[in-house]
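Asks: One predicted model, sequence on top.
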Amino acid sequence: MGCSDKCYFRTGCPQNPKEGALHLVGQVIRTSDIEKNRGRHQAWMDYVDYFDREGRIEANFSQSIKPYITMLAKRFTTIEIEHVAKFRRFYAIRIYELLMQYRKTGWRNIKIEDFRDILQIQKGQYPRFAELRRRVIEPAVKEINDKSEYLVEWEKVMDGRTVKGLAFKFSEKQQMELSLNS
């Protein structure tokens, strides 16, 4: 779908477009520039009109967000929706996306503070690494290994006794050959 000033969406709930419109207009996109140590929150819709009887909404992207939308295909990793649709955990989806940015190399190293920021883990949430590992990393990696075409391994990157980062290694799972002669 090309992006024009007005885009049309189906709300997943056509009998209640008013609720869908309210949800869309309240969404915020958070961007960050890690090198400059700054972030930005911005609304992604200028307005959302709803049409009760037609079961549809009409939305207008905000001017500040349009460059991001038009540059998506050029600047971001594309992932087939059927690959991430299998995941139930938000963190599994985000980690999968992070890894797919490096699918050509099969490895990804990331600073722990960047990892928390990208996964949108709030300050004070999982303050100890053991909690982060048990509640975020291990369940997400297990789900990726169980439900995707990739096998993921990870390890801590330490500086003395402090975890400074994570190192992920991943590769496509090998398919077993089926013998046609039984």
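Replies: Yep, it's here.

Asks: CA only for contacts and neighbour counts going forward, please
Replies: Noted.

Asks: most centrally placed residue in this structure?
Replies: The chain has residue 94 as the residue nearest its centroid, 3.8 Å off, counting by CA atoms, centre = their mean.

Asks: where's that residue relative to residue 2, distance?
Replies: Distance of residue 94 to residue 2, computed by CA to CA, to the nearest Å: 26 Å.

Asks: now do residue 112
Replies: For residue 112, the distance to residue 2 - CA to CA - is 37 Å.

Asks: neighbouring contacts of stretch 87-105?
Replies: For stretch 87-105, the external contacting residues (CA atoms under 8 Å, 6 or more residues apart in numbering) are 77, 79, 84, 106-108, 118-119, 136-137, 139-141, 143-144, 147, 168, 170.

Asks: Would you mind checking those residues for buried ones?
Replies: 84, 106-108, 118-119, 136-137, 140-141, 143-144, 168, 170 (16 or more other CA atoms under 10 Å).

Asks: of those, closest to residue 154?
Replies: Using CA to CA, residue 168 is the member of these that lies nearest residue 154, at 4.3 Å.

Asks: Can you tell me, leaving aside adjacent residues, what's nearest to the closest one?
Replies: Nearest non-adjacent residue to residue 168, counting by CA to CA, 6 or more residues apart in numbering: residue 154, 4.3 Å away.

Asks: Can I get the buried ones among the contacts of stretch 87-105 in JSON lines including secondary structure?
Replies: Shown next, in JSON lines, are those (DSSP: H, G, I helix; E, B strand; the rest coil):
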{"residue": "84", "secondary structure": "helix"}
{"residue": "106", "secondary structure": "coil"}
{"residue": "107", "secondary structure": "strand"}
{"residue": "108", "secondary structure": "strand"}
{"residue": "118", "secondary structure": "helix"}
{"residue": "119", "secondary structure": "coil"}
{"residue": "136", "secondary structure": "helix"}
{"residue": "137", "secondary structure": "helix"}
{"residue": "140", "secondary structure": "helix"}
{"residue": "141", "secondary structure": "helix"}
{"residue": "143", "secondary structure": "helix"}
{"residue": "144", "secondary structure": "helix"}
{"residue": "168", "secondary structure": "strand"}
{"residue": "170", "secondary structure": "strand"}
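
Asks: Second structure for comparison follows:
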Amino acid sequence: MFKITNLLVGDSLIETKQVEFKVNDLIIQSNDLIEAYYDNELTTLEHKFIRYVASKIKKNDSQFPDYTITVKEFAEVMNVKGNNYHSQVKELADDLTRKRIKIRSSNDKMGWFPWFSAIIYDNGTVHVSFNPIIKDYLISLDSRFTGYSFDDIKKLKSGYTVRVYELLKQYEKIGKRTIELDELKRMIGVGDKYPVYGNFKQRILNVAKKELEATGELYFSFKEVKQGRKTVAIDFNIHKKSPKQQTPLSKEAQEFIESVKKSLYIHGIAISDKKILSWKKYGIELILEVLEEIKHRDIENYENYISKVLKSKYENKDVDPDIGKEENTSKEVIDDINEIDESLLNLARQNIVAKYAPGKELIPDYFLEKEVIPFFMKFMNVSEKVASELWEKYKTIIMYQIKTKKDEQLQKRYNR
């Protein structure tokens, strides 16, 4: 699914990775980045573009890749209407490379940085390079971060709402947040644009409140904090939306969802609360076990994949594959296995590895078993019982060979 291309800019050769068109990827930012000051007001399109590219950062990335996004993908993801989106992309590329953020760290360090070192439009394709200086605010985050899905902001029409959403999402678990008015203006990027509070309230706070109530997965109410007659801060009360006609979740269920979400965020995975709750019967230990198993895999649909693996592991958790094996394996079956030509068996295994190594996802052994046993029966002309015993005998080594081959192919693809 990834295509490596090379783009010559001046005397530098930029390697670019074509990202897969998928909008439910997780955006993870350090809290310092969430609370950054925006030197300039960003358009809604610019806010979404930054976050869409950020959602493509993988958990195991140690450096920023340089991404390539087609204009068609850009138009679909950003919900751009009309026929002039090529012009909009060019304008966005020109503007965003000149807009800065001011990041303040907990150790009192402060810096002013552009988001991107380069955005290049080339015949219907956008090549994007994040500024490497902000790497520590987007990559390898183990604590003090905020995560959400791009789908959570995709439908928002105001860039102000995107920023208000992020600032409130950071405090979602606490349920309230107070921000000084001047501080909030700097975080949103409006500066002195609305010196009269009434205008700021009408154009930003009320718009964000209405939008999030209509389309967001959280919403808020607020009240002004005043000194005399002057508004100096905003008290936000943050509310989480629950599915309609759903019984309020128990404290135990809420704690389970939050625990799983935290582990998913660490792995860069976004899953809906409803789906996470459906996993409760499997237990947190089994979920953590599955997440550990898949942490180095590049999977197309995490929600479906994890659900299938959990179900299979849960249904087979009390089954010991070695119990009764000797009693159930007759002498006739053992003799049939011993009579199989070793070179034929090796050829059969090579065929299986060659067939199932391509692709990004590692197929679980319990899915592969349904394909391999009939293949063994046909290829080596053996009974189903013999084929099943062969699978049990060579399953571990076959799965290892498939994984090794898959890793080699992915490495070659990235190095191309």
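Replies: Noted; the coordinates are in hand. These numbers were taken from a predicted model, which means no experiment stands behind them.

Asks: Need the buried ones among the contacts of stretch 87-105 of the first structure in a markdown table (columns: distance to residue 125 of the first structure).
Replies: Output for these, formatted as a markdown table (distance: CA to CA, whole Å):
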| residue | distance to residue 125 of the first structure |
| --- | --- |
| 84 | 25 |
| 106 | 29 |
| 107 | 26 |
| 108 | 23 |
| 118 | 14 |
| 119 | 12 |
| 136 | 11 |
| 137 | 14 |
| 140 | 17 |
| 141 | 19 |
| 143 | 21 |
| 144 | 23 |
| 168 | 22 |
| 170 | 27 |
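
Asks: what two of the residues you listed are the furthest from one another?
Replies: Greatest spacing in those, by CA to CA: 106 and 136 (21.0 Å).

Asks: Is the closest residue to residue 5 of the first structure other than its chain neighbours part of a helix or strand, or is it coil?
Replies: Ranked by CA to CA, 6+ apart and with sequence neighbours excluded, the top spatial neighbour of residue 5 of the first structure is residue 60, at 6.1 Å. Following three-state DSSP, we place residue 60 of the first structure in the strand state.

Asks: so how far is residue 64 of the first structure from the closest residue to residue 3 of the first structure other than its chain neighbours?
Replies: Nearest residue to residue 3 of the first structure, sequence neighbours excluded (CA to CA, 6+ apart): residue 70, at 7.0 Å. Noted for residue 70 of the first structure: a distance of 12 Å to residue 64 of the first structure, by CA to CA.

Asks: cool, residue 22 of the first structure as well?
Replies: If you go by CA to CA, the gap between residue 22 of the first structure and residue 64 of the first structure works out to 20 Å.

Asks: what ranges do the strands span in the first structure?
Replies: 6-9, 28-33, 38-43, 45-51, 56-61, 107-111, 150-159, 162-172 (DSSP state E).

Asks: Give the burial count for the equivalent of residue 99 of the first structure over in the second structure, as a bare number.
Replies: In the second structure, the residue paired with residue 99 of the first structure is residue 168, using TM-score structural alignment. Close neighbours of residue 168 of the second structure, defined as other CA atoms under 10 Å, add up to 23.

Asks: picking up where we left off before, give the equivalent position in the second structure for the residue nearest to residue 3 of the first structure.
Replies: Aligning on TM-score structural alignment places residue 70 of the first structure opposite residue 139 in the second structure.

Asks: My guess is that match contacts residue 62. True?
Replies: Yes. Between residue 139 of the second structure and residue 62 there is a contact at 6.7 Å, judged by CA atoms under 8 Å.

Asks: So which of these two has more stuff around it?
Replies: Just comparing residue 139 of the second structure and residue 62: by other CA under 10 Å the higher neighbour count belongs to residue 139, 20 against 12.

Asks: Quickly note the distance from the more buried one to residue 233 of the second structure.
Replies: 32 Å.

Asks: again with residue 86 of the second structure
Replies: Counting by CA to CA, the gap from residue 86 of the second structure to residue 233 of the second structure is 41 Å.

Asks: One more: residue 105 of the second structure?
Replies: From residue 105 of the second structure to residue 233 of the second structure the distance is 22 Å (CA to CA).

Asks: who has more neighbours, those two?
Replies: Using other CA under 10 Å, the more surrounded residue of residue 105 of the second structure and residue 233 is residue 233, with 18 against 15.
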